[in-house]
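Undergrad: I'd like to go over a predicted model; first the sequence, then the structure.
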Amino acid sequence: MESYSTEAFPISTRAAAWTKLYSQQLNRVNFTPADRHEFAARLSLSQFGPIQLASIAANRSHIERTRNHIRPGAPRLYSFLMQARGNSVLDHCGHQAQLDQGDFVLCDSAAPHSFTLGDNSMIIMLRVDAGLIKKHLPTPERFCGLKLDHEVGLTAVMSAMLENLNTQVQSGFHSDHDGRFARHVLEMLSTAYAMGFDEQPEGSAVMLGRQSEVIRYIEDNLRDPELTPARVAEGLRISPRYLRTLFASRGEKASSYIVRRRLEECGKQLRNPAWAGHTLTEIAFAWGFNSAAHFTRTFHEHFGMAPRDYRRAGSN
């Protein structure tokens, strides 16, 4: 097992050094602590058969993986994230998962995400190759960004199992049966997901796959001011009518989804200390808005307050 801590870095360069280390050991990201002078974090890594097991403990921080961080052709990994302590919020694939202790969420390394850790937060992560996970969970993209609540089905059992496994691995536990046990863990996780989301609307595997492609295309091009439902349909070589059909099951129009996601990203940056020096217009235009008046009006409709007031409330 490998362990890393911010204690090894000077306070003046701690955030930058930790971002570099985290990017080298897990995924390339921007790691922004809420308070650079009080920032503390710890990372433990171990291999358990075909699964990489990681535990991340930190005080209030923001982790962001953008499209620029994702290298073409890089191995695609899926990560099961379990909130072992504290709380956090993951924004991923058009969904927002607010995690409390014992909750799970699935994250795709090939898609951008932002992760806000609360105070005294700890995450246990299982990282699995895409080819392997699909043997147990055939359509993992369907679940990315969706919270699997700790009170549903087998989730509480899986939470307790992973916490115990993480504790044993950190104490030096090793077995010749790691690979076999890892496969059982993946099978149980897939069962927990099947049970936890069995109330979701039914749809064919083809339809679910196409929905995921559409969402990913929109997320990848969200900053483009020319992005419209017509452009999405053209880019994916599907008809506008089929695009409307794919979104009908989500209860939201493609155009509404694009605006909502842009507003959500703007809202996050307005409250992110790293963007404190940027104007409202700069943030809005960076996320595809090309009219300050339109941005202000739609932002107020979505959040119930003006962008300037929203930013001020987040700093209090």
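TA: Right, received. Where do you want to start?
Undergrad: okay, CA-based contacts and neighbour counts for the rest of this
TA: OK.
Undergrad: tell me the SS of the residue of the chain positioned farthest from its centre?
TA: Centroid-distance maximum for the chain: residue 176 at 32.9 Å, with Cα atoms, centre = their mean. Under DSSP: H, G, I helix; E, B strand; the rest coil, the three-state class of residue 176 is coil.
Undergrad: and residue 302, what element?
TA: helix 292-303 (DSSP states H and E).
Undergrad: helix or strand right after that helix?
TA: Per DSSP H and E, the helix or strand that comes after helix 292-303 is helix 307-314.
Undergrad: same for that next one, what does it pack against?
TA: Here helix 307-314 touches helix 254-270, helix 292-303, going by 3 or more Cα pairs under 8 Å, 6 or more residues apart in numbering; DSSP states H and E.
Undergrad: can you pull out the helices in the protein?
TA: In the chain, the helices defined using DSSP state H lie at 14-25, 130-136, 155-170, 178-196, 205-220, 229-236, 240-248, 254-270, 280-286, 292-303, 307-314.
Undergrad: looking at these, which is closest to residue 91?
TA: Closest to residue 91 of these is helix 254-270 (Cα to Cα; 9.2 Å).
Undergrad: which neighbouring elements make contact with that closest one?
TA: helix 240-248, helix 280-286, helix 292-303, helix 307-314.
Undergrad: residue 9: what's it in contact with?
TA: Each residue near residue 9 by Cα atoms under 8 Å, 6 or more residues apart in numbering is listed here: residue 17.
Undergrad: how near is it to residue 268?
TA: 28 Å (Cα to Cα, to the nearest Å).
Undergrad: again, but for residue 108
TA: Where residue 268 is concerned, residue 108 sits at a distance of 20 Å (Cα to Cα).
Undergrad: check it against this one:
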Amino acid sequence: MIDMDLQIDDIPPSERFAAWRALCEGPMVPMELRSAHEDDFSATMWGMDLGRVTVAGSSFPSLWTQRTKTHIRRSDPELYHLQLNLRGEADMVHGGVTTTLGDRQFMLTCTSLPYEGAIARGRTDELTIGIPPSLLPFPVADLNQLLGRQLSGRTGIGALLADVLIRLGAEHAAYRPADAQRLGTVVADLLTALLAHELDGSDAETGPATLRMAPESHRNALVLRIQDFARRNLHTSDLTPASIAAAHHISVRYLHRLFERQGHTVAAWIRAQRLERCCQDLADPALGGTPIHAIAARWGFSHAADFSRAFRGTYGMPPREFRRTALSQGGLELQGTPGGK
């Protein structure tokens, strides 16, 4: 679960900053770093691999960083990073926006664009999510509206995401490898909900939105809210197009039109989400003793025969065979799952 847990205080003071810089200026995201504390640098860093999502934490004294076009040409993993500032104050320049981050404030960055400059004053603690664009169901143009801006981690969805990240940081050594995929899904879903909220144009802390959204962006944000609602209610048997439409004050016809734009029907998307959750549970060693029909019922399949037929039609094998293969191989990585994010 833990990819990296770095403590440099046991390194001679004169060598600490060089060790930190070697790690941060690595081959994946090269950058330049300087500090006013290079002669006595004290810092920590840890990282967690949660499937295709990563979460990392670091604590360091005053630091200056820069990622230029030259660095990007050298290497670009093409990731979005959501940084949560927990302590200290940071001045960031990214995407043509200059921002000062205070406690419990987020900022979205993209490794494909330069950091024109970043200055952290005083000791700074931060947490960072790394996520590929393919897991964020937004047009690049919409995401670019948010780059370099303050996003609140003090209220609403931002506060919920911040609390989850802080808890992960406090207990990052306690999780098992089998927890990784589930935790990655939680983090990705909350991040998606936060970005959808910001793009939708209202924030309780900052008041009226400064972003003007195109009609397509409004539709995308509504779809994301609907999908988030559906994911949270997959276990209920009465999750239907009618109940979803009523919960979002739209007509069933308009709901179907929204999903047709995404390339699938409402019912097919719900079924794919339920099957994906069943796959995760069937591959989980901790649930190896749970009957397959109970797992199916947990995710909204009320008839075992219907579940088995749908599962086999989607994944090419019955659920019992999938579970046996997954557990014997230590878990399977699902690829190409229909109806994903």
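TA: Okay, I see it. Given the structure is predicted, the values throughout are model-derived calculations rather than measurements.
Undergrad: and the TM-score between these chains?
TA: Aligned and superposed, the two chains score 0.58 in TM-score terms (TM-score structural alignment, normalised by the length of the first structure); 207 aligned residues with a Cα RMSD of 2.8 Å.
Undergrad: if we can go back for a sec, can you put the helices and strands packed on helix 307-314 of the first structure in CSV and add mean neighbour count and distance to residue 37 of the first structure?
TA: Formatted as CSV, those follow (neighbours: other Cα atoms under 10 Å; distance: least, Cα to Cα, whole Å):
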stretch, mean neighbour count, distance to residue 37 of the first structure
helix 254-270, 19, 21
helix 292-303, 15, 31
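Undergrad: out of those, nearest to residue 21 of the first structure?
TA: Proximity to residue 21 of the first structure, assessed across those by Cα to Cα, is greatest for helix 254-270 (23.6 Å).
Undergrad: just the angle for that closest one relative to helix 240-248, thanks.
TA: Calculated by axes from the mean of the first three to the mean of the last three Cα atoms, to 10 degrees, helix 254-270 of the first structure forms an angle of 60 degrees with helix 240-248.
Undergrad: possible to save the helices and strands packed on helix 307-314 of the first structure as TSV with distance to residue 211 of the first structure?
TA: Shown next, in TSV, are these (distance: least, Cα to Cα, whole Å):
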stretch	distance to residue 211 of the first structure
helix 254-270	11
helix 292-303	24
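Undergrad: rewinding a little: redo the helices of the first structure as a markdown table? Include distance to residue 45 of the first structure.
TA: Output for those, formatted as a markdown table (distance: least, Cα to Cα, whole Å):
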| stretch | distance to residue 45 of the first structure |
| --- | --- |
| helix 14-25 | 8 |
| helix 130-136 | 19 |
| helix 155-170 | 9 |
| helix 178-196 | 15 |
| helix 205-220 | 29 |
| helix 229-236 | 38 |
| helix 240-248 | 39 |
| helix 254-270 | 29 |
| helix 280-286 | 36 |
| helix 292-303 | 39 |
| helix 307-314 | 34 |
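Undergrad: out of those, the one nearest residue 52 of the first structure is which?
TA: Nearest of the helices of the first structure (Cα to Cα): helix 178-196, 9.8 Å.
Undergrad: packing partners of that closest one?
TA: Short answer (3+ Cα pairs under 8 Å, 6+ apart): helix 178-196 of the first structure packs on strand 41-48, helix 130-136, helix 155-170.
Undergrad: hey, which of the ones you listed is tucked in deepest?
TA: strand 41-48 (a mean of 19; mean count of other Cα atoms under 10 Å).
Undergrad: centre of the chain to it, how far?
TA: Chain-centre distance of strand 41-48 of the first structure: 19 Å, with Cα atoms, centre = their mean, to the nearest Å.
Undergrad: by how much does it deviate from the second structure on average?
TA: By mean Cα distance after the TM-score superposition for the first structure, the fitted strand 41-48 of the first structure averages 1.0 Å away from its aligned residues in the second structure.
Undergrad: matching residues in the second structure for that strand?
TA: Mapped onto the second structure using TM-score structural alignment, strand 41-48 of the first structure spans residues 43-50.
Undergrad: contact partners of that stretch?
TA: Stretch 43-50 of the second structure is touched from outside by 1-9, 20, 54-61, 172, 180-184, with contacts defined as Cα under 8 Å, 6+ apart.
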